[in-house]
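# My questions concern the predicted model and sequence given below.
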Amino acid sequence: MTGPRLALPATLSDTFSVSEARACGVDRGRLRAGDVESMFRGAYARAGSVPSEEDEGGGVLHPRERWRRRQLHRADAYRRIMLSHVFFSGRTAAAICDLPVPPRPTDDIEVACVVPGQAPRVRGVLSARVREHLVSTTTHRGFRVTSPPSTWVMLAADLALPDLVALGDAVIRRPRIAGTSRLERQPFATLEDLHAEIDRGRRPGLAAARRALPVLSPHSASAPESHLRLRLREWGLPYPALDVDVRDASGRLLGCTEIAYPEFRVAFEYEGDHHRVSRAQWDRDIEKAREYTAARWITVRVTARLLYATPERLRGIAEATLRSRDWSGGGS
């Protein structure tokens, strides 16, 4: 009669290779148990380590965030068996660096290697080969990945222009502490770095990358805010200011708004899921709106539905709001 199954050793990570399991005293037979999931040939994960589909507040995660977390989980398993000449690339590299990209319809991860190396042929892994002069790599949180500038250019042939702009914005973003000129962290790269990446040589997507470059900004905080900025431009509205500190008549900081028209005292606030599920964020949003109103600012609150499902309705709201503040409708 078979005895009780021994628990996996605490020294074994959530994801692990066969050799790592053996080093902890776990044999191959134990890896066939129900509490172990086979991720790739030779790479496993504890069954309970699969990312939850709920956020920290118990709400359902946005599909993009669910996909990103699964990518990280699968990449963490794959790196246990990844050959030294291989690195993560494409949307997987973007996910590892927490850069915004639309998810693939599957959870396959993307890797690449430099010619003449052999690209791996593994189920669940999309692999490619690239010439050495067309790519740069780095290490991010223990993962070997294409550098953010290389990731941006390599995805240029794959992404629609708004998503390519959002990705580029995130690569060069300079996250500023509100009310100051200090940065929370240094940007991944500069606009000049992206220019240099394009100049490495011919490859698919260069025309799209060149179209995106002139409209990139280091002051956009999220993909929806990048998309909203492009919509305002498309509709012929004045070009907005980005990352704006809003102050009252005495100079007291009321808040920071990512997209605003200071000359008209109009602020556009994108309401992502965290604004809904975080009580602290919700309370702060209400207080911020109250203080903006007291300072004679108008706040246009933009939801995902307005921006993506009913953009013409949003356009009407934006135009009417600016006209209420004496915008002539002539653009800028």
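Okay, I see it.
# From here on, just use CA atoms for contacts and neighbour counts.
Will do.
# Residue 213: how many residues sit nearby?
Residue 213 has 18 neighbours, counted by other CA atoms under 10 Å.
# How is it classified with respect to secondary structure?
Put simply, residue 213 is helix when judged by DSSP: H, G, I helix; E, B strand; the rest coil.
# Contact partners for it?
165, 168, 191, 195 (CA atoms under 8 Å, 6 or more residues apart in numbering).
# Quick check: residue 153 touching residue 205?
Yes. With contact defined as CA atoms under 8 Å, residue 153 counts as touching residue 205 (7.0 Å).
# if we can go back for a sec, of the contacts of residue 213, buried ones?
Among the contacts of residue 213, those classed as buried by 16 or more other CA atoms under 10 Å are 165, 168, 191.
# Can you list which of the residues you listed are found in helices?
165, 168, 191 (DSSP state H).
# who touches stretch 277-294?
Contact with stretch 277-294 is made by 57, 59, 246, 254-255, 274-276, 298-299, as judged by CA under 8 Å, 6+ apart.
# how many neighbours does residue 326 have?
Counted with other CA under 10 Å, residues neighbouring residue 326 total 10.
# What of residue 267?
25.
# before we move on, what SS does it have?
Using three-state DSSP, the structure places residue 267 in strand.
# Tell me which residues touch the closest residue to it other than its chain neighbours, please.
The spatially closest residue to residue 267, leaving aside those adjacent along the chain, is residue 260, at 4.3 Å (CA to CA, 6 or more residues apart in numbering). Residues near residue 260 by CA under 8 Å, 6+ apart: 240-244, 266-268.
# and with 6 Å instead?
240-241, 266-268 (CA atoms under 6 Å, 6 or more residues apart in numbering).
# Which of the helices or strands spans it?
strand 253-261 (DSSP states H and E).
# I'd like the distance from that strand to the chain centre, please.
A distance of 22 Å separates the C-alpha centroid of strand 253-261 from that of its chain, computed with CA atoms, centre = their mean, to the nearest Å.
# here comes the other one, which I'd like you to weigh against the first:
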Amino acid sequence: MCVHPLVAWEQMAEWISLEELVVLGDSLMRRQRSFVPGGVRRFEEILETDLNFRGRKARMKAVSMPRSGTDSSQETRLRLLMERHGLTGAVVNMKTCDPVSGKVSYFDIAYPQYGFALEYHGRQHGLHETWTHDIDKVRFLFRQNMYVFGVKAEDMKKERKMNELLATIFTQISAPWLVGDE
């Protein structure tokens, strides 16, 4: 390592978009391997001490936006996209334990206050082990009266697909479904 990861993050503020600065910040605090122990507070400490780097204005906007414990850059981009559409308060990698199976699961982006979670499905979700685990996770949330929306790369790249997903989510939030109630 030639430079501390937070210094590299700080230096990139001049060169990349605000969204990508947040993606980079999240990637420094991954669930499996964090380069920044102490989370977002460490980002804030850097801003308090370093006043001379270019891109300070972008850093000031971005400093509170990264989240600890993320798993992928696409999940971060999805969370930011949801925020741009008014859905705030996301819980990143919400940990759950299914009392029936005993399995511990993490949901990519959860909105327990609205009764749903988002699961980004990259190529690894096609693997049999991942696929079966995903199905078990969906069943668990269903028993908790929560809904899971699967999101794929195409949904985030094509405006029409994203609008369809958002319409479905906002319909769910405004008229939640009830299990077994008729």
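Thanks, I have the structure now. Please read these numbers as outputs of a predicted model, since none were measured by experiment.
# still on that earlier bit, residue 30 of structure 2 versus the alignment partner in structure 2 of the residue nearest to residue 267 of structure 1, what's the distance?
Residue mapping for residue 260 of structure 1 onto structure 2 gives residue 110, with TM-score structural alignment as the criterion. Counting by CA to CA, to the nearest Å, the gap from residue 110 of structure 2 to residue 30 of structure 2 is 17 Å.
# Also residue 56 of structure 2?
Using CA to CA, residue 56 of structure 2 is found at 24 Å from residue 30 of structure 2.
# re earlier: could I get the ones in helices among the buried ones among the contacts of residue 213 of structure 1 as CSV with distance to residue 110 of structure 1?
Output for those, formatted as CSV (distance: CA to CA, whole Å):
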residue, distance to residue 110 of structure 1
165, 21
168, 19
191, 25
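# and which of those residues is nearest residue 310 of structure 1?
residue 165 (21.1 Å; CA to CA).
# ok, the closest one - contacts?
Listed by CA under 6 Å, 6+ apart, the contact set of residue 165 of structure 1 reads residue 212.
# per the alignment, it corresponds to what in structure 2?
So residue 165 of structure 1 corresponds to residue 22, using TM-score structural alignment.
# hang on, the earlier thing: among the contacts of stretch 277-294 of structure 1, which ones are in helices?
274-276.
# Could you tell me how many residues sit around the counterpart of residue 241 of structure 1 in structure 2?
By TM-score structural alignment, residue 241 of structure 1 lines up with residue 91 in structure 2. Residue 91 of structure 2: 17 surrounding residues under other CA under 10 Å.
# Which positions within stretch 107-119 of structure 2 qualify as buried?
Using 16+ other CA under 10 Å as the test for burial, stretch 107-119 of structure 2 gives 107-111, 114-119.
# Apologies, that question was intended for stretch 211-220 of structure 1.
Residues of stretch 211-220 of structure 1 classed as buried: 212-213, 216-220 (neighbour count, 16+ other CA under 10 Å).
# Of those residues, which pair is most distant in space?
212 and 219 (15.4 Å).
# Roughly how far does the residue nearest to residue 267 of structure 1 sit from residue 224 of structure 1?
For residue 260 of structure 1, the distance to residue 224 of structure 1 - CA to CA - is 15 Å.
# and of the contacts of residue 213 of structure 1, the nearest to residue 75 of structure 1?
Looking across the contacts of residue 213 of structure 1 and measuring by CA to CA, the closest to residue 75 of structure 1 is residue 168, at 22.7 Å.
# what are the ranges of the strands in the stretch 101-250 of structure 1?
For the stretch 101-250 of structure 1, the strands defined by DSSP state E, counting those that start in this stretch cover 109-114, 125-130, 137-140, 143-146, 241-247.
# With respect to residue 186 of structure 1, which of these lies nearest?
strand 137-140 (14.1 Å).
# With distance to residue 231 of structure 1 as added columns, please give the strands of the stretch 101-250 of structure 1 in TSV.
TSV is the format used below for the strands of the stretch 101-250 of structure 1 (distance: least, CA to CA, whole Å):
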stretch	distance to residue 231 of structure 1
strand 109-114	31
strand 125-130	33
strand 137-140	33
strand 143-146	30
strand 241-247	14
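# List just the one of the ones you listed that sits closest to residue 314 of structure 1.
With CA to CA as the measure, strand 241-247 is the member of these nearest residue 314 of structure 1 (18.5 Å).
# picking up where we left off before, looking at the contacts of stretch 277-294 of structure 1, which two lie furthest apart in space?
Pairwise distances among the contacts of stretch 277-294 of structure 1 were taken by CA to CA; the largest, 31.0 Å, belongs to 59 and 246.
# the more surrounded of those two?
Neighbour count, other CA under 10 Å: between residue 59 of structure 1 and residue 246, residue 246 has more, with 22 against 14.
# hmm, back to that, closest one of the ones in helices among the buried ones among the contacts of residue 213 of structure 1 to residue 309 of structure 1?
Taking CA to CA as the measure, residue 165 is the one of these closest to residue 309 of structure 1, at 19.8 Å.
# Next one: that closest one relative to residue 192 of structure 1, how far apart?
Per CA to CA, residue 165 of structure 1 is found 15 Å from residue 192 of structure 1.
# quick one on the thing from earlier: show me which of the ones in helices among the buried ones among the contacts of residue 213 of structure 1 is closest to residue 93 of structure 1.
Of all these, residue 93 of structure 1 sits closest to residue 168, with 13.9 Å by CA to CA.
# Fine by me, we can end here.
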